[in-house]
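> Got a predicted model here, sequence first, then my questions.
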Amino acid sequence: MKKLDFWWIKAILSTFILILCTSWGFFAHKEINKMAVFTLPHPLMSFYKRHIDFITEQAVNPDKRRYIVSGEAPKHYMDIEYYSDSILIVRPDWNTAQAIYPEDSLHAHGILPWNLVRLTYRLTDAFKHRDAKSILKLSADLGHYVGDLHVPLHTTKNYNGQLTGQQGIHGLWESRLPELFSADYNYYLGTANYVTDIKKVVWESMTESRACVAQVLAVELKLQQQMKADKIFSYEDRNGQTVRVYSYDFSNAYHKALEDMVQKRMRAAIKCTGDLWYTCWVNAGRPDPAAFDEPVYSQEELEEMEKLKSVSSETCSH
């Protein structure tokens, strides 16, 4: 009986973790990619709008790949503590980083900014070859990593508050708050701009995220101490299961105390995504999107898409 009780408790906790600990949350990643489409100028916007469902739905695939593709996980984060904050000033390129740090250490502590810069090269190349299928896939992926770049907890080894007794803060900040409050966010961001120095923009975005870490942790800890334990969590029905989530009152208090931080980071992620898509297109010579062939997927590619669809959530890693 005790074993059964333990199994049941473990199952409940696992479900709680799976639902809350997503990178920006599937909802927010999709929203970032979708809204980025509307920052693009014509004729590029017409192409992306035609495929907006794909761009939106595929926004979560990098998170799903973490559990079936070796080497995917480090692309989503960077433990600044390992590299020290000086890396945000030095901003080494990938080749320099490889000469300084052991390869296994790089992958253990995250390669987010380097991966993102390399991905812009690949997207530019796809535009040059007018390869619509690759353009769409890489655009969706790029939007995901840009989203991760704008999340403070993706820049620290204390990514889920596990080092400060704040387990669950990852999902609270990235998933719960956007799901509850993003309907009131202002997503009007104007038109995408050309980025003259992609590396600089990527590292500046990471620096801005890093600067928010202390506030993200301190504000949540203070609220924990102020509110009664039975007021911090509540229960909701999700997909036919009753699960424990951060209560509306606690989430609302946290959201207000952060002073629009989540909205600002989401807006910045949307604008940066649009800017980088547009920049890759310009760097490719502004090929006419109307001349792009409609993407045709092989049976193997369709099966891979179905495989990723079956991954509905993720555990609490960066």
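That came through fine.
> CA only for contacts and neighbour counts going forward, please
Noted.
> Break down the stretch 51-200 of the chain into its helices, ranges please.
When secondary structure is read from DSSP state H, counting those that start in this stretch, the stretch 51-200 of the chain shows helices at 52-57, 61-65, 80-83, 87-90, 94-100, 103-109, 112-128, 132-149, 169-171, 177-181, 198-210.
> Pasting the second one now:
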Amino acid sequence: MKISRRSGSFLCKSGLFLAICITLISWGKYGHEHINRAAVMSLPVPMQGFFYNHIDFMTVESNLPDVRKYTLGDSAEFSRHHIHLESFGNIDSIPKSPKEAFAKYNAHFFAEHGMLPWYIQVMMDKLTIAFKGKHKSDILLLAADLGHYIGDAYMPLHTSVNHNGKQTNQVGIHALFESRLPELFGNTYHYNTGKVQYVADIQKETWRIVMSSNSTADTLLKADRDLTASFPAGKKWDRDAAGKVKLNMYKDSTGSIAYSKAFQTKLKGMVERQLRGAIATTASFWYTAWVNAGKPDLNELDPEELTQRNAPALAQEKDLFKQGKLFGIKSEKEF
């Protein structure tokens, strides 16, 4: 299969690429922070005390990959957040392991088409090594990053070349789905996804997630097209006093309250399902890396008095989490 490759710089500093970058912000701050915080609350007892000691770090640092990508302009970061599956033609011919992919494709290929499923596998290997060595800082940072990329894999448009609806005249759909809807309706979602599961085959599970998300992208896009066609003209987006569409901090169009409510209903719980899938997988991948590392005693990594001080708060928060709710989280609004 021959893949076309663009030439030139892929740095976010260029105007064209910056425009592309802005349309690919993944799940927004609200989604990523809720995924990682809920994942901490989902962990089994031998892991939970340690991660709970650092739950605020895990929550805020879930956004670090996007900070590297946009704020710092790290060109290497961009390709880690997505993959354009339609660009590959025969899906069965795609190399599934990072080793095979890095041998077959070059940096320009990844910059154009993404490397998300392979990078998730790379991060799992690194996290397992960090657990084995009991490297506290590495464990926390790698786990937080991994949660971000897993979240991206559950965002359907991060697996599609039509990532912001440009090919189907649906520009703005990306931020509407992943940021606007969670900000408006996320307080009604149930974040408790049950017990973690050991994942015997990380490679297989990673590709299952990506393929499943990709199969959902068309449903998402069709729901928006159908609703737009039946919605009153000019009422899809919020507008200012001059009649111009309101833009958020990333220059994304702001979906109107009325349209957002109708879209949320038409999607029949899709946003919540994808977020819940990301929570369950993030917690299970962290757990799997810990098991594969030999189940090191994480309580040794923090002062005993810190864990003891946090124990009552953890107990209270676990009671709240049983109801599907998260304590003390107020994400920065993007709309």
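Here it is on my side, so go on. Quick caveat: nothing in here was measured; it's all calculated off a predicted structure.
> To residue 8 of the first structure, which of the helices of the stretch 51-200 of the first structure lies closest?
Distance to residue 8 of the first structure, taken as CA to CA, is lowest for helix 169-171 among the helices of the stretch 51-200 of the first structure, at 22.2 Å.
> how about the helices of the stretch 51-200 of the first structure in JSON lines, adding distance to residue 227 of the first structure?
Written out in JSON lines, the entries for the helices of the stretch 51-200 of the first structure read as follows (distance: least, CA to CA, whole Å):
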{"stretch": "helix 52-57", "distance to residue 227 of the first structure": "37"}
{"stretch": "helix 61-65", "distance to residue 227 of the first structure": "33"}
{"stretch": "helix 80-83", "distance to residue 227 of the first structure": "31"}
{"stretch": "helix 87-90", "distance to residue 227 of the first structure": "36"}
{"stretch": "helix 94-100", "distance to residue 227 of the first structure": "44"}
{"stretch": "helix 103-109", "distance to residue 227 of the first structure": "34"}
{"stretch": "helix 112-128", "distance to residue 227 of the first structure": "36"}
{"stretch": "helix 132-149", "distance to residue 227 of the first structure": "30"}
{"stretch": "helix 169-171", "distance to residue 227 of the first structure": "16"}
{"stretch": "helix 177-181", "distance to residue 227 of the first structure": "18"}
{"stretch": "helix 198-210", "distance to residue 227 of the first structure": "27"}
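> Would you mind finding the most buried of those?
Among the helices of the stretch 51-200 of the first structure, judged by mean count of other CA atoms under 10 Å, the one packed with the most neighbours on average is helix 169-171 (a mean of 27).
> how much distance is there from that helix to the middle of the chain?
Its chain's average C-alpha position is 13 Å from that of helix 169-171 of the first structure, according to CA atoms, centre = their mean, to the nearest Å.
> tell me, that helix lands on which residues of the second structure?
Mapped onto the second structure with TM-score structural alignment as the criterion, helix 169-171 of the first structure occupies residues 173-175.
> mean offset of that stretch relative to the first structure (after superposition)
In the superposition against the first structure, stretch 173-175 of the second structure averages 0.2 Å from its aligned positions (mean CA distance after the TM-score superposition for the first structure).
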